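S.K.: okay, predicted coordinates and the sequence, questions at the end:
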Amino acid sequence: MKDPAAPTVELIDCSNEAKLLSERACSAIRQDILSCVIEPAATLTESALTARYGIGKATCRVALQRLAQEGFVRIVPRQGYVVTPITLKDVEEVFALRLELEPLSARLAAGKADIDLLNRLERACRNDDTSLGIGSRIGIFMDANAAFHMAIAECSGNGRLVRMLGGLLNDMARLVSLGFGVQNTKPEIRHDHTAMISALASGDGKRAEQIAHRHVATFRDMTMEKVMASLRDTHAGAPIVPLRGAR
């Protein structure tokens, strides 16, 4: 019979613990890649990562394999891992899809959006605490901006559109971090969000669609310019060849 005063011994499932550790390591490395703390085209080694993140070799290896599956790194035989470069083609592809999806999202959401929520998110986009570093300020902007656009998409009533746009906005994070972060400046979107909110509140789907298209096109041109400058400055990516229609 067990002594009720005896201490309880917890049995730890080592396989679950190992999985949790690798997921945490993967999340930490992924976030540093997305924010360009780890630059595009950087070479990664297990020894450097284990020291940087305080993890074991097995945990590091599992995390890197997961990041390779997700497309964040590439495995280079006998050399290690290389962070997937950013190219101007990445910028073009992301914005080509946003130009199709976001005007549709805005039109479908007209008259159905949570206007109070959008106003709060728009104010968060404009918040610029100069006591923070540029990387943190860009991160705050990107989180609020993504939440703003996703809030509109979620009112569209189209679940597939929501999922696709969510993926594109995640892809945007690394583009913006490279373009604006390296150039030491924060994206500025002052008028399009308020105009969008007004159109959505009035139920004017056509106007909301037009504003969304203009907004994405403007941000595309800003991002393309900054990414081109950053690729030249850091040489982090493929050879720079301006794409047709880029400014």
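M.R.: Sure thing, it's come through.

S.K.: use CA for all of it now, contacts and neighbours both
M.R.: Fine.

S.K.: buried residues of the biggest helix by length in the chain, list them for me.
M.R.: Longest helix in the chain, counting residues (DSSP state H): helix 205-234. Using 16 or more other Cα atoms under 10 Å as the test for burial, helix 205-234 gives 205-213, 215-217, 220-231.

S.K.: which secondary structure state does residue 74 sit in?
M.R.: Under DSSP: H, G, I helix; E, B strand; the rest coil, the three-state class of residue 74 is strand.

S.K.: residues contacting it?
M.R.: Neighbour list for residue 74: 68, 81-84 [criterion: Cα atoms under 8 Å, 6 or more residues apart in numbering].

S.K.: can you name the residues that contact residue 195?
M.R.: Neighbours of residue 195 in contact, by Cα under 8 Å, 6+ apart: residue 211.

S.K.: hang on, it in a helix?
M.R.: Yes: counting by three-state DSSP, residue 195 falls inside a helix.

S.K.: comparison target below:
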Amino acid sequence: MAVADMAQPPEFSPTGAAMSDAALKGRQAYDLLRREIVSCRIMPGARVTEPELMERFGLGKASLRIALQRLVQDGLVSSMPRHGYRVAPVTVRDVDEVFALRAVLEPLAARLAAGRVNRALLERLERICRGEMPGDVGDQIDFFMEANRSFHMAIAAASGNDRLCRTLSGLLDEMTRLVALGFGVQRVRPNIENDHAVLIEHLVAGDADAAEIVARRHVETFHAMTMEKVLASMRHAALSPAPPTATLGA
């Protein structure tokens, strides 16, 4: 019997109670739509309606509405009464703000994680980030986004600071959307050179000062790369960006 055919354990809510069928379907619909938005398969600024989403993704009305309510709460979509929903646009300011916070928090995470990381895990994720995976550019970008997030979250987890970990998790979710918009739309895989490999060596050696410096340099370099690609995507969308308030999807 295939794994997919095997009986799965019941899903549970945060309180530990088994989720109702409606709640489970709502969460599944939310997870699906959130992935589509974060990966920019549903583009920033896009207007969507319930009938369109139901047909495109095979969702029921009740589960879709649960999902949309959560996406509104997340700030990923906004309700347009009698006109459906609008996916949140992306602005130049979004890029600057996300990376400004990363530039503060990730060097701190690297300093705290020095001497405490799982080398094998980080090296495996780093190989994926460098594109050592099969498939076309689009697939490689998807692999990169997932592996890059996991790489930085593994360092945050090793820091031992739960609040730092939670904060970075949210920032990296936002960054995933920026990377998808910039690099995915341009069909170019991010090139992070040897930053991750050098960072791993300092983390494993327990050199907190060097790890902090490399982590900050990496964030600053990737900030510039991402901004360049996001602006290119804005131009591709026939917009005329003018930092810091330029918006894709306005």
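M.R.: Here it is on my side, so go on. Everything numeric in this text was worked out from a predicted model, so none of it was measured.

S.K.: so after superposing, what's the score?
M.R.: Superposed pair, TM-score by TM-score structural alignment, normalised by the length of the first structure: 0.87. Supporting alignment: 227 aligned residues with a Cα RMSD of 1.8 Å.

S.K.: dump the contacts of residue 74 of the first structure into JSON lines; add distance to residue 34 of the first structure as well.
M.R.: As requested, the contacts of residue 74 of the first structure are exported to JSON lines (distance: Cα to Cα, whole Å):
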{"residue": "68", "distance to residue 34 of the first structure": "14"}
{"residue": "81", "distance to residue 34 of the first structure": "16"}
{"residue": "82", "distance to residue 34 of the first structure": "14"}
{"residue": "83", "distance to residue 34 of the first structure": "10"}
{"residue": "84", "distance to residue 34 of the first structure": "11"}
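
S.K.: of all these, which comes closest to residue 36 of the first structure?
M.R.: Of all the contacts of residue 74 of the first structure, residue 83 has the smallest distance to residue 36 of the first structure: 10.1 Å, by Cα to Cα.

S.K.: before we move on, the earlier item: where does the longest helix of the first structure end up in the second structure?
M.R.: The aligned range for helix 205-234 of the first structure in the second structure is 208-237, by TM-score structural alignment.

S.K.: same question, stretch 166-184 of the first structure
M.R.: Using TM-score structural alignment, the partner range for stretch 166-184 of the first structure is residues 169-187.

S.K.: distance from that stretch to the middle of the chain?
M.R.: Relative to its parent chain, stretch 169-187 of the second structure has a centroid offset of 6 Å by Cα atoms, centre = their mean, to the nearest Å.

S.K.: go on, stretch 174-187 of the first structure?
M.R.: The answer for stretch 174-187 of the first structure is 12 Å, by Cα atoms, centre = their mean.

S.K.: next one: stretch 22-35 of the second structure
M.R.: Distance, stretch centre to chain centre, for stretch 22-35 of the second structure: 17 Å (Cα atoms, centre = their mean).

S.K.: in the first structure, what range does that stretch match?
M.R.: The aligned range for stretch 22-35 of the second structure is 18-31, by TM-score structural alignment.

S.K.: try stretch 120-130 of the second structure
M.R.: Aligned using TM-score structural alignment, stretch 120-130 of the second structure spans residues 116-126 in the first structure.

S.K.: what's the mean deviation for the matching stretch versus the second structure?
M.R.: Its matched residues in the second structure lie on average 1.6 Å from stretch 116-126 of the first structure after superposition (mean Cα distance after the TM-score superposition for the first structure).

S.K.: tell me the buried residues in that stretch?
M.R.: In stretch 116-126 of the first structure, counting by 16+ other Cα under 10 Å, buried: 118, 121-122, 124-126.

S.K.: give me the distance between residue 177 of the first structure and residue 215 of the first structure.
M.R.: 19 Å (Cα to Cα, to the nearest Å).

S.K.: likewise residue 83 of the first structure?
M.R.: Distance from residue 83 of the first structure to residue 215 of the first structure, by Cα to Cα: 30 Å.

S.K.: tell me, what residue is most central in the second structure?
M.R.: With distances taken as Cα atoms, centre = their mean, the residue of the second structure nearest its centroid is residue 176 (2.7 Å).

S.K.: for the residue nearest to that residue when sequence neighbours are not counted, grab the count of nearby residues.
M.R.: Closest residue to residue 176 of the second structure apart from its sequence neighbours, by Cα to Cα, 6 or more residues apart in numbering: residue 145 at 6.1 Å. Using other Cα atoms under 10 Å, residue 145 of the second structure is surrounded by 24 other residues.
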